[in-house]
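Engineer: only geometry, no sequence info:
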């Protein structure tokens, strides 16, 4: 396995944690910087992308966004968390790691973050992969609630009861319904791979998830509820590929909405049978799709 180096970068009086796999070589292969989802998740559920360092002799870089994982911080008031917090963190990390010629990958919220960063300043970014990301959160919400309708009726009822109770999934019936949705549309398997289980441990998930999204996958009560950049993404200049799965909670309908708003030349790879964390079950297909795209933009 490629050598791993890690460290911290000063940011807003706290520390942003990063991991780097492999060396930056003079082989024409630009580094790939990977942004995780949430806000409030950690890089751990994307950790097997580190295998790309060995498979393709390419440096792979992760960081935990401020407020989660190894970049956890003490409790903050809600107004601490906003888009600019993580946008500015991205540019801080880019500069601190000397990333002046690289590729960018974002999963879910990470793709939203990557897109906002590229709309602000795409300096040094050769290409971008946006994996399972909504450009209109109201579409995300409506599609999630549509997918619920394909669950057994008793599970639909359990989820409705949980949401009416403020996102309380503590009963066996509610937990079973929630986990079935995750099996079908989020992780795509049961049991979860070890690195996904580790990522979703409570100590790794930041309070910012509730602030920005809400109590669960099926509500959008936080600051992201009005997120909509569909009218802005036509201004993207960086070559972009959309990546998603047929079973993804970021449904083909949602990704098609984004694709239609993107500049001409944008690509879309749809992986048969994959859910939201497609790398958990379809690693080969996801790695190949990413590498095949970014190596054309070296």
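Structural biologist: Great, that's in hand. This structure is a prediction, so every number in the text was calculated from the model and none was measured.

Engineer: C-alpha only now, for contacts and for neighbours.
Structural biologist: Fine.

Engineer: who's in contact with the host helix or strand of residue 256?
Structural biologist: Taking DSSP states H and E as the criterion, residue 256 maps to helix 252-261. With C-alpha atoms under 8 Å, 6 or more residues apart in numbering as the test, helix 252-261 has contacts from 132-135, 139-140, 143, 230-231, 233-234, 242, 244-246, 266, 268, 270.

Engineer: Helices of this protein, residue ranges please.
Structural biologist: Applying DSSP state H to the chain gives helices spanning 51-56, 83-96, 109-120, 137-148, 153-164, 172-181, 194-199, 208-212, 252-261, 283-294.

Engineer: Of those helices, which is nearest residue 225?
Structural biologist: Closest approach to residue 225 among the helices of the chain (C-alpha to C-alpha): helix 137-148, 5.9 Å.

Engineer: Please enumerate residues in contact with the closest one?
Structural biologist: For helix 137-148, using C-alpha under 8 Å, 6+ apart, the contacting residues are 134, 156, 181, 217-220, 224-228, 249-251, 254.

Engineer: Just the buried ones among those residues, please.
Structural biologist: Buried by 16 or more other C-alpha atoms under 10 Å: 134, 156, 181, 217-220, 224-225, 228, 249-251, 254, out of the contacts of helix 137-148.

Engineer: and the two most separated of the residues you listed?
Structural biologist: 156 and 228 (27.8 Å).

Engineer: Spatially central residue for this protein, please.
Structural biologist: residue 107 (2.5 Å; C-alpha atoms, centre = their mean).

Engineer: State the number of residues packed around residue 5.
Structural biologist: 12 (other C-alpha atoms under 10 Å).

Engineer: tell me the contacts of the closest residue to it other than its chain neighbours?
Structural biologist: Excluding the flanking residues, the one nearest residue 5 by C-alpha to C-alpha, 6 or more residues apart in numbering is residue 20, at 5.1 Å. If a contact means C-alpha under 8 Å, 6+ apart, then residue 20 has 4-6, 59-62 as its contacts.

Engineer: tell me the contacts of residue 21?
Structural biologist: 2-5, 50, 53, 59-61.

Engineer: gap between it and residue 2?
Structural biologist: The gap separating residue 21 from residue 2 is 6 Å, by C-alpha to C-alpha, to the nearest Å.

Engineer: swap in residue 98?
Structural biologist: 20 Å.

Engineer: So which of these two has more stuff around it?
Structural biologist: residue 2 (18 against 10).

Engineer: hang on, the more buried one packs against residue 56?
Structural biologist: No. No contact is recorded between residue 2 and residue 56 when judged using C-alpha atoms under 8 Å, the distance being 10.9 Å.

Engineer: Presented hereafter is structure B, for comparison with structure A:
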């Protein structure tokens, strides 16, 4: 992949009901090649940490990034409660984006929460979908929570006790909680030091408006007490009818046990574990990540 940051060919917003969804396109959507639509995590994150995927436009795939409703360049709604922020809302937003941009052939790349969202979307077998990439995503939040208990137990002495004390007291917005949480994040979310610029940009965006994250996820990656805590895609993964690539990291918070259902249930699936990565292998092992994704895309699209 080219080392320089790839400039967008267009940016803008599309209407989504009374709201707006911000998007960024790199490459030519009219080239005749399938678009790679990048769906970020969170919920409540932004596109920034996935920007380097724009470099795939140099190989023939126009790349679409967007910010999900409630974050980044899309409409913010800090007054909305948990009942507003639903999986169906974000499925509708993704469908709307695909239609508004006139995408006839496309591949979905969903990372973390975006992986579950795109799996659910793909299970409905939408027209034009040619392939699916599920990156660093559990298939079930109940499974995720079971694995979080194990990962938390392996943190340095006293860290989990500090975290649980604040979680019980409802003081997860304190500096002490955030400092203790960094032990987990540096092991299982991003192992690079210092954190890359794009990752920091997303982290700051989420910090500035955590409405969606708090409502659907909770105060941290490992303390999921929001509306998603009982949700997953175990009931629909078998309905995915396109070639699917699953990616995870050996040190990922999305542990192999949380990812295994995709390998078991999706009919046409390939799973790659990147050995030196945690939750963001596109940043932690970029060359290996690029090779894996490029090989997959060549089997489902017309890129070079």
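Structural biologist: Perfect, thanks for sending it. Keep in mind that this is a model prediction, so the values were computed, not measured.

Engineer: Do you know the score for how well these two fit?
Structural biologist: With the length set by TM-score structural alignment, normalised by the length of structure 1, the two chains reach a TM-score of 0.93; 294 aligned residues with a C-alpha RMSD of 1.7 Å.

Engineer: residue ranges of the strands in the stretch 201-304 of structure 2, please?
Structural biologist: 244-249, 269-274 (DSSP state E, counting those that start in this stretch).

Engineer: Give the closest residue to the aligned partner of residue 48 of structure 1 in structure 2 in space, chain neighbours not counted.
Structural biologist: Residue pairing (TM-score structural alignment): residue 48 of structure 1 is matched to residue 52 of structure 2. Leaving aside its sequence neighbours, residue 52 of structure 2 sits nearest to residue 5 (C-alpha to C-alpha, 6+ apart; 7.2 Å).

Engineer: Quickly note the distance from the one you found to residue 50 of structure 2.
Structural biologist: In terms of C-alpha to C-alpha, residue 5 of structure 2 sits 12 Å off from residue 50 of structure 2.

Engineer: Same question for residue 65 of structure 2.
Structural biologist: Residue 65 of structure 2 is 8 Å from residue 50 of structure 2, where distance means C-alpha to C-alpha.

Engineer: which one in structure 2 is aligned with residue 182 of structure 1?
Structural biologist: So, by TM-score structural alignment, residue 182 of structure 1 is matched to residue 185.

Engineer: quick one: contacts for its match?
Structural biologist: residue 191.

Engineer: now the one 3 residues further on
Structural biologist: Residue 188 of structure 2 is in contact with 251-253, 278-279, counting by C-alpha under 8 Å, 6+ apart.

Engineer: Distance check, the equivalent of residue 119 of structure 2 over in structure 1 against residue 266 of structure 1.
Structural biologist: Here residue 119 of structure 2 is matched to residue 115 in structure 1, going by TM-score structural alignment. Distance from residue 115 of structure 1 to residue 266 of structure 1, counting by C-alpha to C-alpha: 13 Å.

Engineer: more crowded one of the two?
Structural biologist: residue 115 (28 against 15).

Engineer: what residues are up against the more buried one?
Structural biologist: By C-alpha under 8 Å, 6+ apart, the neighbours of residue 115 of structure 1 are 130, 233.

Engineer: With residue 110 of structure 2 instead?
Structural biologist: Going by C-alpha under 8 Å, 6+ apart, residue 110 of structure 2 touches 38-41, 116-118, 132-135.

Engineer: Report how far apart the opening and closing residues of stretch 276-290 of structure 1 are.
Structural biologist: One end of stretch 276-290 of structure 1 sits 15 Å from the other (C-alpha to C-alpha).

Engineer: Not counting its neighbours along the chain, what's nearest the residue mapped onto residue 72 of structure 2 from structure 1?
Structural biologist: Aligning on TM-score structural alignment places residue 72 of structure 2 opposite residue 69 in structure 1. Among residues not flanking residue 69 of structure 1 along the chain, residue 204 sits closest, at 4.3 Å (C-alpha to C-alpha, 6+ apart).

Engineer: Which of the contacts of residue 188 of structure 2 are buried, as a ChimeraX select command?
Structural biologist: Burial among those is assessed by 16+ other C-alpha under 10 Å; the matching ChimeraX selection reads:
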select :251,252,253,278,279
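
Engineer: any idea how far residue 42 of structure 1 is from the equivalent of residue 212 of structure 2 over in structure 1?
Structural biologist: With TM-score structural alignment defining the correspondence, residue 212 of structure 2 maps onto residue 208 in structure 1. To residue 42 of structure 1, residue 208 of structure 1 is 12 Å away according to C-alpha to C-alpha.

Engineer: more neighbours, these two?
Structural biologist: When neighbours are counted by other C-alpha under 10 Å, residue 208 of structure 1 and residue 42 differ, and residue 42 comes out ahead with 30 against 25.

Engineer: wait, that one sits on residue 66?
Structural biologist: No. Shown here, residue 42 of structure 1 and residue 66 do not form a contact pair, counting by C-alpha under 8 Å, at 9.7 Å.

Engineer: The equivalent of residue 107 of structure 2 over in structure 1: neighbouring residues, count only.
Structural biologist: Counting by TM-score structural alignment, residue 107 of structure 2 corresponds to residue 103 in structure 1. Applying other C-alpha under 10 Å, we find 25 other residues in the vicinity of residue 103 of structure 1.

Engineer: Who are the contact partners of residue 103 of structure 1?
Structural biologist: Residue 103 of structure 1 touches 30-33, 125-128, 294, counting by C-alpha under 8 Å, 6+ apart.

Engineer: which of those residues still touch in structure 2?
Structural biologist: Counting by both residues aligned by TM-score structural alignment, their matches' C-alpha atoms under 8 Å, these that remain in contact in structure 2 are 30-33, 125-128.

Engineer: Buried members of those into PyMOL, please.
Structural biologist: A single PyMOL command selects the buried members of those (16+ other C-alpha under 10 Å):
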select buried, resi 30+31+32+33+125+126+127+128
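
Engineer: mind putting the kept ones among the contacts of residue 103 of structure 1 in CSV, distance to residue 193 of structure 1 included?
Structural biologist: Shown next, in CSV, are these (distance: C-alpha to C-alpha, whole Å):
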residue, distance to residue 193 of structure 1
30, 29
31, 26
32, 23
33, 22
125, 31
126, 32
127, 29
128, 26
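
Engineer: between the kept ones among the contacts of residue 103 of structure 1, which is nearest residue 284 of structure 1?
Structural biologist: Of those, the one sitting nearest to residue 284 of structure 1 (C-alpha to C-alpha) turns out to be residue 32, at 16.9 Å.

Engineer: Surely the closest one and residue 63 touch.
Structural biologist: No. If you go by C-alpha under 8 Å, residue 32 of structure 1 and residue 63 don't touch, sitting 11.8 Å apart.
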